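> following is a predicted model, sequence given first.
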Amino acid sequence: MISANYQAPVGAEQPKVTDWLQAWGSVAAVFAGVAAAGAAGALLRQEQKRGNEAQQQRIDDRQEAALAEASAIVYTRLVFDHGPNGISGVQLDVQNFGQRAVIDLDVVVMLRDGSEIAIKRVQVLPPGGDKVKVEDRNLVGPHLPSTLADDTAKALLHYTDLENTRWKKVAKGRPFRLPRPSAATASGQD
C-alpha cells in the first residue's frame, strides 16, 4: 500500500515530491496508452467498415450497370408468316440500346399452347439500337398451329454480355442473370 507516510528502509534516501510525481505520471501514462490503443482500434474498425461498405457499393453499382445494359436488349415486331399449310416462318427485330455488344443471342418464340420455336443464334448483337432481323422462314413440323395471330406469342431471349454473364429475358420483362455452368458441365462431363 502506498501512502504519504512511507518510510524508506534504513540507509536509503526518503522519496521526494518529484519521485511521487514521476510514479503517478507513469501510472497515468499507462492509462493514456491504453486509451490511445482503444481509440486507434475503434478508428481502425470504423475505417474497415467504411471500406467494406464502399466495396459493397462498388459491387452493387457494377451489378446495377450490368442489369441496365442487359435491360437494353429488346425485341419488337414479332410476326408470323402464314403459308398454304399454316405457319411457315417467324421473324422479329432485336435491338441493343446498350453501350456494349452482346454475343450468342438465342431466340425462342414461345406460343400460348406451350410449344416453342427455336430460331438460329445471332453471334453478335451490336450496340447503338440498330435493328437486327432474327428469322426462320422455313418452319415445318406437326407441333406448329395452322393459324396464329401475331400477339399470341412472346420471345425468350438468351444472350451473353461481354463480361461473360449469361442473361435470360422473357418478353418485355426484366432480365435475369443465369448461373454460370460448372467446369464439368461446360466441358460436357457429368
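Structure's in. What do you need?

> make it CA atoms for all contacts and neighbour counts henceforth
Fine.

> ranges for the strands of this protein?
Residue ranges of the strands in the chain, as given by DSSP state E, are 73-83, 86-96, 102-111, 116-125, 131-136, 153-160, 166-170, 176-177.

> ok, which of these comes nearest Ser3?
With C-alpha to C-alpha as the criterion, Ser3 lies closest to strand 176-177 of the strands of the chain, at 74.9 Å.

> can you tell me which helices and strands the closest one packs against?
If you count contacts as 3 or more C-alpha pairs under 8 Å, 6 or more residues apart in numbering; DSSP states H and E, strand 176-177 packs onto strand 166-170.

> run the angle between the lengthiest helix in the chain and strand 166-170 for me.
Ranked by number of residues, the top helix in the chain under DSSP state H is helix 17-71. The directions of helix 17-71 and strand 166-170 differ by 50 degrees, with axes from the mean of the first three to the mean of the last three C-alpha atoms, to 10 degrees as the criterion.

> and for the nearest residue in space to Val108 that is not next to it in sequence, the neighbour number?
Using C-alpha to C-alpha, 6 or more residues apart in numbering and skipping residues adjacent in sequence, the residue nearest Val108 is Ala118, 4.4 Å away. For Ala118, the count of nearby residues is 16 (other C-alpha atoms under 10 Å).

> how about Ile73?
Around Ile73 there are 22 other residues, counting by other C-alpha under 10 Å.

> so it sits right up against Val94, yeah?
Yes. Taking C-alpha atoms under 8 Å as the definition, Ile73 is a contact partner of Val94 at 7.2 Å.

> closest to the centroid, which residue in the chain?
Gln63 (3.4 Å; C-alpha atoms, centre = their mean).

> got another, please set it beside the one above:
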Amino acid sequence: MLSAEAPKITDWMQAWGSLAGLVMSTFAVVFTGLLFRHEIRVRREEQRDAMAAQARLIFGKVLEIKRVGGEERVMEVMKFEVQNFSSLPIVDVACSIYGDGGLIAEGLPMDLVESGRKTGYTTKLNMQIPWQRFDDVAKGAWVQVRFVDASGVRWRRDGRKELVRILPLKG
C-alpha cells in the first residue's frame, strides 16, 4: 500500500516543471516591469527634448564693448545680439551681460525676436570697469538670455552653457 501512495517520477517532473515555470514567470514579470520603466523614462526624455527644440536654437552674444573718452570721463557702450535660429519668434526677452567681475548690465529688454538676429545696445552699466582691466573683461563677457518660446515655456541660457527651464512660482 505504501508503494501505491508514493509519488511517481511523473509527479516529480510535474512538480519541478511547475516550480521552474514559477521562477521563469517571476523573471518575465520583473523584466516587463523594468522595460516599462525604461520606456516611460525614454518617453519623458523625448517630451523634454521636443519641448526644448526651439529654445536650443536661441543664443546671446556680446558683439562689442567700447570705452569712449579718457580715463576721467568714460562712457562704456556695449553692443550685443540675440540670435534666434528657429523659425518661430520668441517673446518677453531680457538680457543680462556678465564679465569676469560679475554682472555688468542687467535686464536689458527686447520685446520680440523673430527668426534671425536682433541687436541691442546699452550704456547703463552696473559696474565701473577699471581702465587697466577693460580688455580682459571685454573678452570674457557673455550674455544671459531669458525668454518665452512660442509654446509659452520660459527659458534661460547663460552664454553657450546648457539651457535651463524656468519653472513658474507656485503661490
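Sure thing, it's come through. Keep in mind it's a predicted model, so treat the numbers as computed, not measured.

> now the TM-score, please.
Taking TM-score structural alignment, normalised by the length of structure 2 as the basis, the two superposed chains have a TM-score of 0.64; 163 aligned residues with a C-alpha RMSD of 4.0 Å.

> just to revisit the earlier point, the residue nearest to Val108 of structure 1 matches what in structure 2?
Counting by TM-score structural alignment, Ala118 of structure 1 lines up with Glu106 in structure 2.

> surely its match meets Tyr121?
No. Glu106 of structure 2 is beyond contact range of Tyr121, at 12.0 Å (criterion: C-alpha under 8 Å).

> ok, back up a step: how about a markdown table for the strands of structure 1, with distance to Gln55 of structure 1 added?
Below are the strands of structure 1 laid out as a markdown table (distance: least, C-alpha to C-alpha, whole Å):
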| stretch | distance to Gln55 of structure 1 |
| --- | --- |
| strand 73-83 | 28 |
| strand 86-96 | 30 |
| strand 102-111 | 27 |
| strand 116-125 | 32 |
| strand 131-136 | 37 |
| strand 153-160 | 25 |
| strand 166-170 | 24 |
| strand 176-177 | 21 |
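
> nearest to Trp20 of structure 1, out of these?
Closest to Trp20 of structure 1 of these is strand 176-177 (C-alpha to C-alpha; 72.0 Å).

> average offset of the closest one relative to structure 2?
Aligned to structure 2 and superposed, strand 176-177 of structure 1 gives a mean residue distance of 3.0 Å (mean C-alpha distance after the TM-score superposition for structure 1).

> contacts for that strand, please.
Thr165, Arg166, Trp167, Lys168, Lys169 (C-alpha atoms under 8 Å, 6 or more residues apart in numbering).

> now do stretch 122-140 of structure 2
Residues from elsewhere that reach stretch 122-140 of structure 2 (C-alpha under 8 Å, 6+ apart): 64-65, 71, 75-79, 99-101, 103-106, 108.

> quick one, which of those residues are buried?
Buried by 16 or more other C-alpha atoms under 10 Å: Ile65, Met75, Glu76, Met78, Gly99, Leu103, Ile104, Ala105, Glu106, out of those.

> what distance do you get for Tyr159 of structure 1 to Arg180 of structure 1?
The gap separating Tyr159 of structure 1 from Arg180 of structure 1 is 13 Å, by C-alpha to C-alpha, to the nearest Å.

> looking at the two, which is more packed in?
With neighbours defined as other C-alpha under 10 Å, Tyr159 of structure 1 and Arg180 compare such that Tyr159 has more, 26 against 11.

> skipping adjacent residues, who's closest to that one in space?
Using C-alpha to C-alpha, 6+ apart and skipping the chain neighbours, the partner closest in space to Tyr159 of structure 1 is Leu105 (4.4 Å).

> isn't the one you found right up against Val122?
Yes. In this structure, Leu105 of structure 1 is within contact of Val122 by C-alpha under 8 Å, at 5.0 Å.

> how far does stretch 114-127 of structure 1 sit from its chain's centre?
24 Å (C-alpha atoms, centre = their mean, to the nearest Å).

> so how many other residues sit close to Val74 of structure 2?
When counting by other C-alpha under 10 Å, one arrives at 14 neighbours for Val74 of structure 2.
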